[in-house]
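A.B. asks: from the sequence below, what's the structure:
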Amino acid sequence: MNDNMSLNKIDLSASLVARLYPRSLSLSTDGIETAAPQVSQPLMEDTGVIEESSAPLLQKTSPDWKSLGGNNKNITVVVDYATDLHLPDVAFEFLSQMLNACKLGPNDVAIINRSNYRETGYQELLEHFESKTVLLFGVTASGFGFPFETPFYQVQNFSGYTVMHAPTLDALKDDKPAKMQLWTAFKKIFNL
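C.D. replies: Modelled structure (predicted):
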């Protein structure tokens, strides 16, 4: 076999990975990883599509944690799509392009759909995902639960978090002036 070819180093697009692995790796409260029966552990580490669940099995009040991405850099991306588990493919592809421009990938963020957590407070969400940076798309800062509001693309530091909100990914995708404002905010957030 060629040295450059390996089953452990196959590059897949982010949208293809999301479609191939709608269910993914879970983490229990003791940190022991368990995988869905049809998926092997090494493949999940390489793909970056990780769904975390840290709620104890007997505790019924905790939410069933659902996220997309590896959360390696404690960046929480919040979207709000009532008809999707995470977000539509087109929105995911656009988000992936924006992250790539910032030298980030899906492995670096946790994408959470606010519609999955209507009854969960923002502090509980941010603590669970160990957030440091919070990017809100289609969700205002106060709509997420923060005790403040800001204009689109304004970077706000609050209680140890860096927060920015913008229109929905769908609205941004084809709006060049809005994408330029978003890029300006990203340069400030990620020191680009």
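
A.B. asks: please make it C-alpha for all contacts and neighbour counts, starting now.
C.D. replies: OK.

A.B. asks: need the three-state assignment for the residue most central in space within the chain.
C.D. replies: Nearest to the mean C-alpha position of the chain, by C-alpha atoms, centre = their mean, lies I111 at 1.7 Å. In three-state terms, and counting by DSSP: H, G, I helix; E, B strand; the rest coil, I111 is strand.

A.B. asks: buried sites along stretch 60-72?
C.D. replies: For stretch 60-72, burial by neighbour count (16 or more other C-alpha atoms under 10 Å) applies to P63, W65, K66, S67, L68, G69, G70, N71.

A.B. asks: before we compare anything, build this one as well:
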Amino acid sequence: MVSQLTTDGEGLRLFFTDDIYLVKEPEGTLNEEVQVYVKDEASSPAQPLIVNEPIIPLVKVQPEFKFLGNNNRNILILVYDEHNDVSDERGRELLRKIVKSINLTASDFALLNYAKYKEASYEQLKARFSSVIVFAFGVSSQQLGLKQHPENTVVTEGEVKLIFSSALQKLDEDANGKKVLWGSLKQLGL
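C.D. replies: Okay, the predicted model is just below:
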């Protein structure tokens, strides 16, 4: 027996001869009424055909973050460097010193270069890394979609403690900035 189903465009045109227009209505909720206008050759204006179909909202897909470390203590370290995976040699050395001074190992934190994920919001990062502490070197609070926070001080967003600082290369040259940052790091009690 020959199948009567067809996906051939020419064959389908024999059955579906009316033009169909989808009209975008203001954003709505699920199970909202959608109007589809069908143009019939016999009548001049397009007549609405009411269809009760659910509107499926678009779902934003979480980006797949590539990071270093195991994040066992839910500590996120953000760096910003367009040219290197983490930073140049001086910046990496400063980061090693900072991490060592607060008794962290690579298994304790996740290290992410934010330059590769500029569109990621604080909420996306928080959801992915379940962070309780965030260190941001060269990433401002505004870039993450948060209100402005001062540099090198501990701030709180919900249950998460954050410290925003300048980029590692710049911080390495700023003795006063390092001193203020060290005072803030001691407040965390890590």
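
A.B. asks: report the TM-score for the pair.
C.D. replies: The TM-score (TM-score structural alignment, normalised by the length of structure 2) is 0.63; 132 aligned residues with a C-alpha RMSD of 2.0 Å.

A.B. asks: L76 of structure 2 against R128, yeah?
C.D. replies: No - assessed by C-alpha atoms under 8 Å, L76 of structure 2 is found out of contact with R128, at 10.2 Å.

A.B. asks: related to what we said a few turns ago, rebuild the buried residues of stretch 60-72 of structure 1 as TSV, extending it with distance to F158 of structure 1 and secondary structure.
C.D. replies: Converted to TSV, those look like this (distance: C-alpha to C-alpha, whole Å; DSSP: H, G, I helix; E, B strand; the rest coil):
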residue	distance to F158 of structure 1	secondary structure
P63	25	coil
W65	24	coil
K66	25	coil
S67	23	coil
L68	25	strand
G69	24	coil
G70	24	coil
N71	20	coil
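
A.B. asks: circling back to that earlier point, more neighbours: which of L76 and R128 of structure 2?
C.D. replies: L76 (25 against 13; other C-alpha atoms under 10 Å).

A.B. asks: list the contacts of whatever helix or strand that one lives in.
C.D. replies: Using DSSP states H and E, L76 of structure 2 sits within strand 75-79. The list of residues contacting strand 75-79 of structure 2 from outside it, by C-alpha atoms under 8 Å, 6 or more residues apart in numbering, reads 86-87, 108-115, 129, 131-139, 167-168.

A.B. asks: helices - which of the residues you listed land there?
C.D. replies: Members of the contacts of strand 75-79 of structure 2 lying in helices (criterion: DSSP state H): F129, L168.

A.B. asks: surely E82 of structure 2 is in a helix?
C.D. replies: No - judged by three-state DSSP, E82 of structure 2 forms no part of a helix; its state is coil.

A.B. asks: got the contact list for the closest residue to it other than its chain neighbours?
C.D. replies: Using C-alpha to C-alpha, 6 or more residues apart in numbering and skipping the chain neighbours, the partner closest in space to E82 of structure 2 is A115 (5.6 Å). Counting by C-alpha under 8 Å, 6+ apart, A115 of structure 2 touches V79, Y80, D81, E82.

A.B. asks: try 7 Å this time
C.D. replies: Y80, D81, E82 (C-alpha atoms under 7 Å, 6 or more residues apart in numbering).

A.B. asks: how about K116 of structure 2, what's its partner in structure 1?
C.D. replies: Alignment note (TM-score structural alignment): K116 of structure 2 maps to N116 of structure 1.

A.B. asks: quick one on the thing from earlier: compared with structure 1, how much does the strand holding L76 of structure 2 deviate?
C.D. replies: Strand 75-79 of structure 2: mean distance to aligned residues in structure 1 after superposition is 0.9 Å, counting by mean C-alpha distance after the TM-score superposition for structure 1.

A.B. asks: mind listing what's buried in whichever helix or strand N100 of structure 1 is part of?
C.D. replies: Under the criterion of DSSP H and E, N100 of structure 1 resides in helix 89-101. For helix 89-101 of structure 1, a neighbour-count test (16+ other C-alpha under 10 Å) marks A91, F92, E93, F94, L95, S96, M98, L99 as buried.

A.B. asks: reformat those residues as CSV; add distance to E45 of structure 1.
C.D. replies: Below are those laid out as CSV (distance: C-alpha to C-alpha, whole Å):
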residue, distance to E45 of structure 1
A91, 23
F92, 19
E93, 20
F94, 23
L95, 21
S96, 18
M98, 22
L99, 19
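
A.B. asks: now the strands: where do they sit in structure 2?
C.D. replies: Secondary structure of structure 2 (DSSP state E): strands at 19-22, 34-39, 47-51, 75-79, 109-113, 133-137, 154-157, 160-165.

A.B. asks: got JSON lines for those strands, with distance to L12 of structure 2 too?
C.D. replies: As requested, the strands of structure 2 are arranged in JSON lines below (distance: least, C-alpha to C-alpha, whole Å):
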{"stretch": "strand 19-22", "distance to L12 of structure 2": "13"}
{"stretch": "strand 34-39", "distance to L12 of structure 2": "17"}
{"stretch": "strand 47-51", "distance to L12 of structure 2": "20"}
{"stretch": "strand 75-79", "distance to L12 of structure 2": "55"}
{"stretch": "strand 109-113", "distance to L12 of structure 2": "52"}
{"stretch": "strand 133-137", "distance to L12 of structure 2": "57"}
{"stretch": "strand 154-157", "distance to L12 of structure 2": "57"}
{"stretch": "strand 160-165", "distance to L12 of structure 2": "58"}
